[in-house]
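Trainee: Next input, structure requested:
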Amino acid sequence: MKKVAVILAGCGVYDGAEINEAVLTLLHIAKAGARYQCFAPDIEQLHTINHLTGEEMTPNRNVLVEAARIARGEIKAITELNVNEFDALIIPGGFGAAKNLSDFAVKGADAQVQDDVLHACTAFVKANKAAGYMCIAPAMLPLIYGQGVKTTIGNDQDTAAAIQQLGGDHQYCAVDDIVVDEQHKVVTTPAYMLAQSILEADAGIEKLVSKVLELA
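Mentor: From the prediction side, this is the model:
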């Protein structure tokens, strides 16, 4: 049975992991007959957003503690992620991917990936294992895979331009489709960068999970 490491960026679209994307990812992994283990960095969030008003809240929250809400408590700190125990890696989106897993939301083309996250993700690259990134998470790919990695966040021109500046090869992609970089064994899909409904998000996510497991 294939086993997938899933990295979550908190809990909630505006400051953490996009909850629908995360749950759909876990659902499709399970429906495909594979297993998963969730991980998150044990760090403070960039900020905490009231999802009703869009305003910042205090006190700020912890990424791992918040991500545990989605994982029903079954989650580990990302420093515990051992690549040898997994066949593949998947990272759902949400602004947390660009605020907590990296600083892409703040720095754009000057972005860096958080140290523990970078260590975990590059371990899968070095081991030549399959990975899937969705929504805004693919913005991190040039920093993980290096120059020329094929990726998509859909069709947002400013975000695509920043990815190109970082060294990625951005491909425009429909909401229900995926982009596959066969050389690097990495799959991306726009999800809620484009999705107007949970059904639209689901179409691409199901394809991504299926392809990642096929490559694993």
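
Trainee: alpha carbons only for contacts and neighbour counts from here, please
Mentor: Fine.

Trainee: List the contacts of the residue positioned nearest the centre of the chain.
Mentor: For the chain, residue 91 is the residue whose C-alpha lies nearest the centre (C-alpha atoms, centre = their mean; 2.7 Å). Shown in contact with residue 91 (C-alpha atoms under 8 Å, 6 or more residues apart in numbering): 6-8, 132-134, 137.

Trainee: For residue 79, which non-adjacent residue is closest in space?
Mentor: Leaving out its chain neighbours, the residue that sits closest to residue 79 by C-alpha to C-alpha, 6 or more residues apart in numbering is residue 116, at 6.3 Å.

Trainee: give me the element that neighbour is part of.
Mentor: Here residue 116 sits within helix 115-126, counting by DSSP states H and E.

Trainee: And this one, please, so the two structures can be compared:
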Amino acid sequence: MTTKKVGVLLSGCGVFDGAEIHEAVLTLLYLDQQGAEVVCMAPDINQAHVINHLTQEEMDPPRNVLVEAARIARGEIKDLADITADQIDALILPGGFGAAKNLSEFAFKGPESSVNSQVKQLLEAMVLAGKPIGALCIAPATVGMALKDMKPLMTVGKEEGVIGALAAIGVKHQLCAVDEIAVDEAHKIVTTPAYMLGPGIKDVGAGIEKLVKKVLSMT
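Mentor: Purely as a prediction, here's the structure:
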């Protein structure tokens, strides 16, 4: 059986300004348990800002998304600019505010935001190639923005403001518990609320494991 190659698109390192570390590591764990080959990637850009995770205050100097994401990937990471859809069988985006601050502007501008051009290009190419996409926590907001013309179905938890912002651009929403997944069969997009609902790592882990298995089953 051919090993599935799955891209994991990271957005930095840390829940408030990058990739949510628990979600990213659980994704990597479950992919490894399923025998998948992981290709970590991130855009080579500066973070929107840097947050002190102890005080939750902004701090200087700026940090690079690719350099910070390399912490999670143990240095084994690719520049997103060098990745194309034909190199991977599936793509998963862990959450964390970086997914909505660095991969897009959703956290700042809601439905008026733009998506990083490299991120948008890869997401569009995956759908056109019939390859599955998984997104956790707030990451579906960026996926929804990038693919809004397709009016995808996804979940982002229960926050009415986020749901409303996505509905405004035509994204369909499905309420899910933390251990559930929303599946858009037509576009092969799988989402789970993760830390949009929480409360703990074991709770979000249940949904992430289901997402990983479903994504792999769709390859």
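
Trainee: After superposition, what's the TM-score here?
Mentor: Overlay of the two chains. TM-score (TM-score structural alignment, normalised by the length of the first structure): 0.98; 216 aligned residues with a C-alpha RMSD of 0.8 Å.

Trainee: before we move on, the earlier item: I'd say the residue nearest to residue 79 of the first structure and residue 78 touch.
Mentor: Yes: with contact defined as C-alpha atoms under 8 Å, residue 116 of the first structure counts as touching residue 78 (6.7 Å).

Trainee: of those two, who's got more company?
Mentor: Between residue 116 of the first structure and residue 78, residue 78 has the larger neighbour count (other C-alpha atoms under 10 Å), namely 21 against 18.

Trainee: Can you tell me what the more buried one aligns to in the second structure?
Mentor: Structural alignment places residue 78 of the first structure opposite residue 80 in the second structure (criterion: TM-score structural alignment).

Trainee: now swap in residue 64 of the first structure and tell me
Mentor: By TM-score structural alignment, residue 64 of the first structure lines up with residue 66 in the second structure.

Trainee: what's the mean deviation for the helix or strand that contains that match versus the first structure?
Mentor: Secondary structure assigned from DSSP H and E places residue 66 of the second structure in helix 65-72. In this overlay with the first structure, the average offset of helix 65-72 of the second structure from its partner residues is 0.2 Å by mean C-alpha distance after the TM-score superposition for the first structure.

Trainee: in the superposed pair, what's the mean gap between whatever helix or strand comes next after that helix and the first structure?
Mentor: Following helix 65-72 of the second structure in sequence order, the next helix or strand is strand 78-79 (DSSP H and E). On superposition with the first structure, the mean distance recorded for strand 78-79 of the second structure (mean C-alpha distance after the TM-score superposition for the first structure) is 0.7 Å.

Trainee: if I look at the aligned partner of the residue nearest to residue 79 of the first structure in the second structure, how far off is residue 193 of the second structure?
Mentor: Alignment note: residue 116 of the first structure maps to residue 118 in the second structure; criterion TM-score structural alignment. Applying C-alpha to C-alpha, to the nearest Å, the value for residue 118 of the second structure to residue 193 of the second structure is 24 Å.

Trainee: does residue 205 of the first structure sit in a helix or strand, and which one?
Mentor: Element membership for residue 205 of the first structure (DSSP H and E) is helix 198-215.

Trainee: Okay, helices next: where are they in the second structure?
Mentor: Secondary structure of the second structure by DSSP state H: the helices cover 21-33, 65-72, 98-101, 106-109, 117-128, 139-146, 160-167, 201-217.

Trainee: Those helices: which one's closest to residue 53 of the second structure?
Mentor: helix 21-33 (12.3 Å; C-alpha to C-alpha).

Trainee: In the second structure, what residue corresponds to the residue nearest to the centre of the first structure?
Mentor: With TM-score structural alignment as the criterion, the equivalent of residue 91 of the first structure in the second structure is residue 93.

Trainee: do the same with residue 180 of the first structure
Mentor: The pairwise alignment with the second structure assigns residue 180 of the first structure to residue 183, based on TM-score structural alignment.

Trainee: same thing with residue 101 of the first structure?
Mentor: In the second structure, residue 101 of the first structure lines up with residue 103, judged by TM-score structural alignment.

Trainee: For the residue lying closest to that match once chain neighbours are set aside, list the residues it contacts.
Mentor: Distance criterion C-alpha to C-alpha, 6+ apart; nearest residue to residue 103 of the second structure, sequence neighbours excluded, is residue 116 at 5.4 Å. Neighbour list for residue 116 of the second structure: 102-104 [criterion: C-alpha under 8 Å, 6+ apart].

Trainee: Right, I'll leave it there.
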